[in-house]
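Chemist: model this:
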Amino acid sequence: MTIIESIKKVMKEAAKPLTDKEIYSLIKKDNLHPIPAKDPLHIVKTTIRRHCLGLDFPSAKKVKYFKIVENKRGSSKYFLLDPKNKQEIPKITELNEKDKLPEEIIKDEHFKHLSNIKQDLLDFILNSEPSFFEKMVVELLLKMGYGWDDKESGIVSGRVNDGGIDGIIYEDQLQLSKIYIQAKKYTDKPIGRPEMQQFVGAMENNQKGVFITTSRFSKTAIEYIEKSSKDIALIDSEKLTELLVNNNLGISKVKDFTTYQIDRDYFDL
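Modeler: Have a look, this model is predicted:
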């Protein structure tokens, strides 16, 4: 009997949420699976959390057998997800930070790090010149794969009173197909319907467009674009910083940290 089978067996027989300590105690009591390890409780806990619904970290497994359902000022309790289990699944009350595996903590802290970097990116953009922002958004779309050439297919209009067109991406070498770009650097003011109408009007007969802002889009602006016959992508501040990070624009990698898991096939376990 494998360790995961042993855990499922004791949880099914208990028919109630159990802590990792309680699960390990029952496995040991019933002599279901000897765990020749310096810290067998850690093995049990790691196995459970890697197969736990709602937990997503580098070494987590796709197949989920358990769910965290309770934490009353102590260790988390886990419930067996089994179609044959007629017991109603208890509602989760609170996650216990102390029960998290190092991999979970790394992912949480990495998420916080990315949030800080995105905010820093937005601050730098807001403090830059409008011309820089227009150049940046054109470069971003080129890095994302739009345009036939990453050097020659994107231009910044740089015109005063351009009617809402700040840049153009040519999708083919003969410039038969193009994407119009509008870039608005706002702080708190949302992009409303009037700005969208101006952009659509400036596009004339062109079908494709991208409207990028450091702010957000109002409900009326979104509804207007949804009903428009044009193909227009809306990119707000949150999406913009996400795209900048994903395409490594305006940032540079400092150091990579690798997480590991044991290759059980190597040990024939």
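
Chemist: Could you use CA atoms for every contact and neighbour count after this?
Modeler: Noted.

Chemist: All the strands of the stretch 101-250 of the chain, residue numbers only.
Modeler: For the stretch 101-250 of the chain, applying DSSP state E, counting those that start in this stretch gives strands covering 154-156, 167-170, 178-184, 208-213, 231-235.

Chemist: what's the closest of the ones you listed to residue 22?
Modeler: strand 231-235 (49.5 Å; Cα to Cα).

Chemist: neighbours around the nearest residue to residue 250 once chain neighbours are set aside, how many?
Modeler: Spatial nearest neighbour of residue 250, excluding adjacent residues (Cα to Cα, 6 or more residues apart in numbering): residue 244 at 6.8 Å. For residue 244, the count of nearby residues is 20 (other Cα atoms under 10 Å).

Chemist: Please apply the same query to residue 160.
Modeler: Neighbour number of residue 160 under other Cα under 10 Å is 8.

Chemist: Look up how far residue 133 lies from it.
Modeler: To residue 133, residue 160 is 15 Å away according to Cα to Cα, to the nearest Å.

Chemist: For the comparison step, fold the sequence that follows:
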Amino acid sequence: MPVPDYQTLMLPVLKLFAESKQSIPECIEDLKQQFNISDEEAEELLPSGKMTYLFNRAHWARTYLGKAGLLESPKRGQHQITQLGLDVLAKNPTAINNKMLAAFSDFSEWRSRDTVGSKDELEVHNNASTIEFDQTPEDQIQSASKILDAALRDDLLTALLQVSPTRFERLILDLLKSMGFGRSKHGQSILTPVSGDGGIDGIINEDALGLDAVYIQAKRYAPENRVSRPDIQRFVGSLTGESATKGVFVTTSDFSKEAKQYVERVQQRVILINGRLLADLMIEHDVGGRTRTTYLVKSIDDDYFTDI
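Modeler: Down below sits the predicted model:
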């Protein structure tokens, strides 16, 4: 039997995690047996040649279930069913699909916030040729790209919360360098000592003498733990102590309204980067991620057919 689409796999995947499966690879053999998928069909690769259709669709089924709150991921690559997921299974549904998941506020918020313009029945995960008549092929590619980036953004933030504080600080320096800071001939970046850093986690010198430097504070906070105004005040105080004029405060969560308002009134130029923007910048500048597949959109070359 051909590999089912990702929505068909949602209910079986949720049931497998209810049976104590902890990862998608652990689910593959059960899915093969349930849908009578042959070894040859299970090993069929996507055009990129780096992932099978079965694993890819099971992965997307898991991702969408997670966005609805039916699964959670305590660690990268490990997943478990939530109480909400158990409640859904208790109702003995015959299927789970995007239309059903749209009834959950977390899923609807994720789709409206991160994938505006995408379609519930988008076939990018299904290897189907169906085209939405209200979207051009280019529009479909853009919609699919938004879905992929939204999922990657969440994966990056999960990974950031699991690295060590020192590795996180180094990652922020790597990102800023990738964005062009400290790229001059004599520019350099350094991490401050773990203890006694005075509220400064890193420094990027834009010139050889360090006359033009950017000071960095990086905080790995859970999503619900926002950076408050006192946190920003301490950072600004550290900048003043260093006679610094530029600062970047980065967090995996977000900033309180009072913190944002305070930054607007200080003498120093302080840029705030919250978790969403941090993940977007990492995607844009290829930090912590890599390109898996590239699709070329070709059109006719009119010049080639012009009479000489």
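
Chemist: How alike are these chains, TM-score-wise?
Modeler: Once superposed, the chains reach a TM-score of 0.60 (TM-score structural alignment, normalised by the length of structure 1), with 174 aligned residues with a Cα RMSD of 2.1 Å.

Chemist: I'd like the strands of the stretch 101-250 of structure 1 as CSV, with distance to residue 103 of structure 1 appended.
Modeler: Below are those laid out as CSV (distance: least, Cα to Cα, whole Å):
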stretch, distance to residue 103 of structure 1
strand 154-156, 41
strand 167-170, 41
strand 178-184, 39
strand 208-213, 35
strand 231-235, 32
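
Chemist: Dump those to a markdown table, plus mean neighbour count.
Modeler: Below are the strands of the stretch 101-250 of structure 1 laid out as a markdown table (neighbours: other Cα atoms under 10 Å):
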| stretch | mean neighbour count |
| --- | --- |
| strand 154-156 | 20 |
| strand 167-170 | 23 |
| strand 178-184 | 22 |
| strand 208-213 | 22 |
| strand 231-235 | 17 |
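
Chemist: Select, out of those, the one closest to residue 202 of structure 1.
Modeler: Among the strands of the stretch 101-250 of structure 1, if distance is taken as Cα to Cα, the winner is strand 178-184, at 9.0 Å.

Chemist: So which bit of structure 2 is the closest one matched to?
Modeler: Mapped onto structure 2 using TM-score structural alignment, strand 178-184 of structure 1 spans residues 213-219.

Chemist: Please apply the same query to stretch 206-224 of structure 1.
Modeler: Against structure 2, stretch 206-224 of structure 1 falls on residues 244-262 (TM-score structural alignment).

Chemist: what do we get in structure 1 for residue 79 of structure 2?
Modeler: Aligned partner of residue 79 of structure 2 by TM-score structural alignment: none.

Chemist: ok, and the closest non-adjacent residue to residue 79 of structure 2?
Modeler: Residue 79 of structure 2 sits nearest to residue 73 (Cα to Cα, 6+ apart), 4.3 Å away.

Chemist: buried ones in the helix or strand hosting the one you found?
Modeler: Here residue 73 of structure 2, judged by DSSP states H and E, is contained in strand 71-75. Residues of strand 71-75 of structure 2 classed as buried: 71-73 (neighbour count, 16 or more other Cα atoms under 10 Å).

Chemist: could you point out which element follows that strand?
Modeler: strand 78-81.

Chemist: packing partners for that following strand?
Modeler: Using 3 or more Cα pairs under 8 Å, 6 or more residues apart in numbering; DSSP states H and E, the elements in contact with strand 78-81 of structure 2 are helix 10-18, strand 71-75.

Chemist: between those, which gets nearest to residue 294 of structure 2?
Modeler: helix 10-18 (27.0 Å).

Chemist: and that closest one, which stretch of structure 1?
Modeler: Using TM-score structural alignment, there is no partner range for helix 10-18 of structure 2 in structure 1.

Chemist: Packing partners of that helix?
Modeler: Using 3+ Cα pairs under 8 Å, 6+ apart, helix 10-18 of structure 2 sits against helix 24-34, helix 53-67, strand 78-81, helix 83-90.

Chemist: one more time with 6 Å, if that's ok
Modeler: strand 78-81 (3 or more Cα pairs under 6 Å, 6 or more residues apart in numbering; DSSP states H and E).

Chemist: returning to that earlier point: what's the strand holding residue 73 of structure 2 packed up against?
Modeler: The contact analysis (3+ Cα pairs under 6 Å, 6+ apart) places strand 71-75 of structure 2 against strand 78-81.

Chemist: repeat that with 10 Å
Modeler: helix 10-18, helix 53-67, strand 78-81, helix 83-90, helix 137-160 (3 or more Cα pairs under 10 Å, 6 or more residues apart in numbering; DSSP states H and E).

Chemist: what's the mean distance for the last one versus structure 1?
Modeler: This points to helix 137-160 of structure 2. Here the mean offset of helix 137-160 of structure 2 against structure 1 after fitting is 1.0 Å, by mean Cα distance after the TM-score superposition for structure 1.

Chemist: which residues of the stretch 151-269 of structure 1 fall in helices?
Modeler: 193-203, 219-227, 237-246 (DSSP state H, counting those that start in this stretch).

Chemist: now for these, which one comes closest to residue 67 of structure 1?
Modeler: Using Cα to Cα, the helices of the stretch 151-269 of structure 1 put helix 237-246 closest to residue 67 of structure 1, at 30.3 Å.
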